[in-house]
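Enquirer: Give me coordinates for this.
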Amino acid sequence: MKTRTPLFIHLIFWFFVCCTVLPLLLVFMVSLTDEMTIIRNGYSFFPAKISLEAYRYLFLDSFTIIRAYGVTILVTLTGTGMGLCLTALLSYPLSRRDFPFQKPLAFFIFFTILFNGGLVPWYLVFTQLVNVKDSVWGLIIPGLLLNGFFVLIMRTFFATSIPMAIIESAYMDGAGEFRIFAQIVLRLSTPVLATIGLFYTLNYWNDWFNSMVYINNSKIYSLQYLLNRILLNIQFLVQNTRNNHASEQIAAMPTETVRMAMAIIGIGPIVLAYPFFQKYFIKGLTVGAVKG
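Expert: Prediction:
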């Protein structure tokens, strides 16, 4: 017999949906609003005057935006794939109670979550020893490629969701460790792989700090850093022209609407990617978060 969900549960979920969707809709509508209308009337879901000036300004040099998109997509796909491989390869031994260095290695990973060496040593290691400055690897490796928190989530999933009896049966059939890992463990771990993959994707897509620290070559700027530079340039020009009583055309550059247009441009592809991970997301996160 089917039970009906109480009405207040539906209302609660609709409330949270509105809290999520309405701000995004407001950002989109503001990005389509005339700058002077924003200054006079403030933000509105129903702008008095529609304008595409913000998008026109951003795409004055469309090739630069497209190139930054390409760099960010390449970095996101490469970093997510490599991060998932390294995370799985480290998490699986930690989930095995017969692994001799399980506890010391788990403590070391947990320690890296709580403490770090600071910005200066971090910068010197990746520029002097690893030498990733002004290369795509500078957007992939530092601080993003392997995350201790993700390792602990995946380790717990392996320990609680992969029956040891299956692994023992595979041993009896003559399978080695790598074959068990590749053909059994990974195939049973789609939820946690999709969840951690989504986390890595979000981290790489939204990252701008590595570009600021390691990249001087404008041809390999990430999308988020490029958009941030555009906004800073607009603010600098507007502020200085107002102080110097320069031309009204420069002083009236679209500051607020460009900020919102950048948000829409930046989140577009990542919003489209979420539905592919969604059906695995909750299961992978909740199972992997239970203490093993």
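
Enquirer: From here on, just use CA atoms for contacts and neighbour counts.
Expert: Fine.

Enquirer: burial count for W122?
Expert: Counted by other C-alpha atoms under 10 Å, the residues lying close to W122 total 13.

Enquirer: what's the answer for the one 4 residues further on, then?
Expert: Using other C-alpha under 10 Å, F126 is surrounded by 17 other residues.

Enquirer: ditto for L186
Expert: Counted with other C-alpha under 10 Å, L186 comes out at 16.

Enquirer: Enumerate the positions of stretch 34-51 that are buried.
Expert: D34, E35, T37, I38, Y43, P47, S51 (16 or more other C-alpha atoms under 10 Å).

Enquirer: of those, closest to V258?
Expert: Using C-alpha to C-alpha, E35 comes nearest to V258 of the buried residues of stretch 34-51, at 9.0 Å.

Enquirer: Tell me if I'm right that the closest one and V258 touch.
Expert: No. Applying C-alpha atoms under 8 Å as the test, E35 and V258 come out as separate, 9.0 Å apart.

Enquirer: Can you pick out the ones from the buried residues of stretch 34-51 that are in helices?
Expert: Using DSSP state H, the members of those that fall in helices are E35, T37, I38.

Enquirer: I have a second one here; can you model it like the first so I can compare?
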Amino acid sequence: MIKESLPDRLLKSLFYLTIGLFSVYCLLPFWSVVASSFASEASILKNGYTFWPKDFSLDAYKMIFSDNTIYRAYGVTTFVTVAGTVISMILTSALAYALSVKSVKYRNHIAFYVYFTMLFHGGLVATYLLISKYLDMKDTIWVLIIPSLLSAWNMFLLRNFFASIDDSIAESAKIDGANDVYILFRIILPISLPALATIGLFYALSYWNKWFDAVLYINDKDLYPLQYLIQRIMNNLDYINQISADVSIPNFIPPAMTVRLATTVVTIGPIVLLYPFLQKYFVKGLMVGAVKG
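Expert: Sure, this is the predicted structure:
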């Protein structure tokens, strides 16, 4: 074991200190949002945002969780995120692998067709007519999943990663009698975990934050996703603020600011907890020794 010199240890300590301070700097605003969400509206208006609630209150969370609607919205968003991410990863991986294999005929033409969709699309009106009238997916949970199943950008990112894998890995498997499906799921995907984790996180964030599709296609309250429900709550609060400004109500302060902070915590909390589980896959060197000697 090589012993580090004093300058090396000092430099490493400086790096750790810098990264630690930067991490604290990034976490402080988030902690301020969480702490302020547990403060009363009057305290926020008087003292502003703080790192510790001076007047502890759960009024904002009571308003958000006042009925079972928020729990149904959580269930809808969770299902859309999980199912959409899994199906999207399967389709994206299959297409990316097919376009990365040099022996596939017309792969460049297919890649150009996919790339073309990144530059031009039919627009909102054509998309709305296609989904609501011709596909008849309005007021179904699948309208939040199927139109977003494949992202051309994510597909190209994954294709470039697959193309960087040594061809001899797949060739050696084919010599042993493996087909392309076996090679993809048993060889290529296991050594592509860093790329899969990254693309999967992109898809999960996209599905978790989906709300505009609900505005267009969802009228059933039982199918409201979380983000859209939160938006409706905020719109209702704005209306209450307007009423309270026109009609003076003694000792009544609508919890507008604290509800905004509480909704931030409610919506981003679960997806933030996903990062520690994916972080272990953001490593390199998984292909070392994968080529048969």
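
Enquirer: Quick check: TM-score for this pair?
Expert: With the length set by TM-score structural alignment, normalised by the length of structure 1, the two chains reach a TM-score of 0.90; 279 aligned residues with a C-alpha RMSD of 1.8 Å.

Enquirer: Need the three-state assignment for the spatially most central residue of structure 1.
Expert: What sits nearest the mean C-alpha location of structure 1, by C-alpha atoms, centre = their mean, is L202, with 1.4 Å. Following DSSP: H, G, I helix; E, B strand; the rest coil, we place L202 of structure 1 in the helix state.

Enquirer: what's the counterpart of it in structure 2?
Expert: Matched by TM-score structural alignment, L202 of structure 1 corresponds to L205 in structure 2.

Enquirer: on that earlier part again, show me which pair in the buried residues of stretch 34-51 of structure 1 is furthest apart.
Expert: It's Y43 and S51 that sit farthest apart of the buried residues of stretch 34-51 of structure 1, by C-alpha to C-alpha, at 13.9 Å.

Enquirer: Translate F157 of structure 1 into the numbering of structure 2.
Expert: Matched to structure 2 by TM-score structural alignment, F157 of structure 1 sits across from F161.

Enquirer: That match: which element?
Expert: Under the criterion of DSSP states H and E, F161 of structure 2 resides in helix 152-163.

Enquirer: likewise M253 of structure 1?
Expert: Per DSSP H and E: M253 of structure 1 is located in neither a helix nor a strand.

Enquirer: which residues touch it?
Expert: E35, I234, V238 (C-alpha atoms under 8 Å, 6 or more residues apart in numbering).

Enquirer: Likewise for F156 of structure 2?
Expert: F156 of structure 2 is in contact with A96, counting by C-alpha under 8 Å, 6+ apart.

Enquirer: Next, work out how far apart it and L28 of structure 2 are.
Expert: F156 of structure 2 is 36 Å from L28 of structure 2, where distance means C-alpha to C-alpha, to the nearest Å.

Enquirer: And S36 of structure 2, by the same measure?
Expert: 12 Å.

Enquirer: Out of the two, name the residue with the larger neighbour count.
Expert: S36 (28 against 12).

Enquirer: what's the closest non-adjacent residue to the corresponding residue of structure 2 for E35 of structure 1?
Expert: E35 of structure 1 maps onto E41 in structure 2, with residues paired by TM-score structural alignment. Among residues not flanking E41 of structure 2 along the chain, P255 sits closest, at 5.2 Å (C-alpha to C-alpha, 6 or more residues apart in numbering).

Enquirer: what comes up buried for stretch 98-106 of structure 1?
Expert: Here stretch 98-106 of structure 1 shows A106 as buried, counting by 16+ other C-alpha under 10 Å.

Enquirer: so where is that stretch in structure 2?
Expert: Using TM-score structural alignment, stretch 98-106 of structure 1 corresponds to residues 103-111 of structure 2.

Enquirer: Next, the distance between the ends of that stretch.
Expert: Termini of stretch 103-111 of structure 2 sit 14 Å apart (C-alpha to C-alpha).

Enquirer: what's the matching residue for I70 of structure 2 over in structure 1?
Expert: Match for I70 of structure 2 (TM-score structural alignment): I65.

Enquirer: which helices and strands does the one helix or strand its match maps to pack with?
Expert: Per DSSP H and E: I65 of structure 1 is located in helix 62-95. Applying 3 or more C-alpha pairs under 8 Å, 6 or more residues apart in numbering; DSSP states H and E, one finds that helix 62-95 of structure 1 contacts helix 102-114, helix 137-140, helix 148-161, helix 190-206, helix 223-243.

Enquirer: M212 of structure 1: which of these is closest?
Expert: Comparing those by C-alpha to C-alpha, helix 223-243 comes nearest, at 7.1 Å.

Enquirer: So which other helices or strands are in contact with the very next helix or strand once past that closest one?
Expert: Next helix or strand after helix 223-243 of structure 1 toward the C-terminus (DSSP H and E): helix 248-251. Helix 248-251 of structure 1 is packed against helix 223-243, with contacts defined by 3+ C-alpha pairs under 8 Å, 6+ apart.
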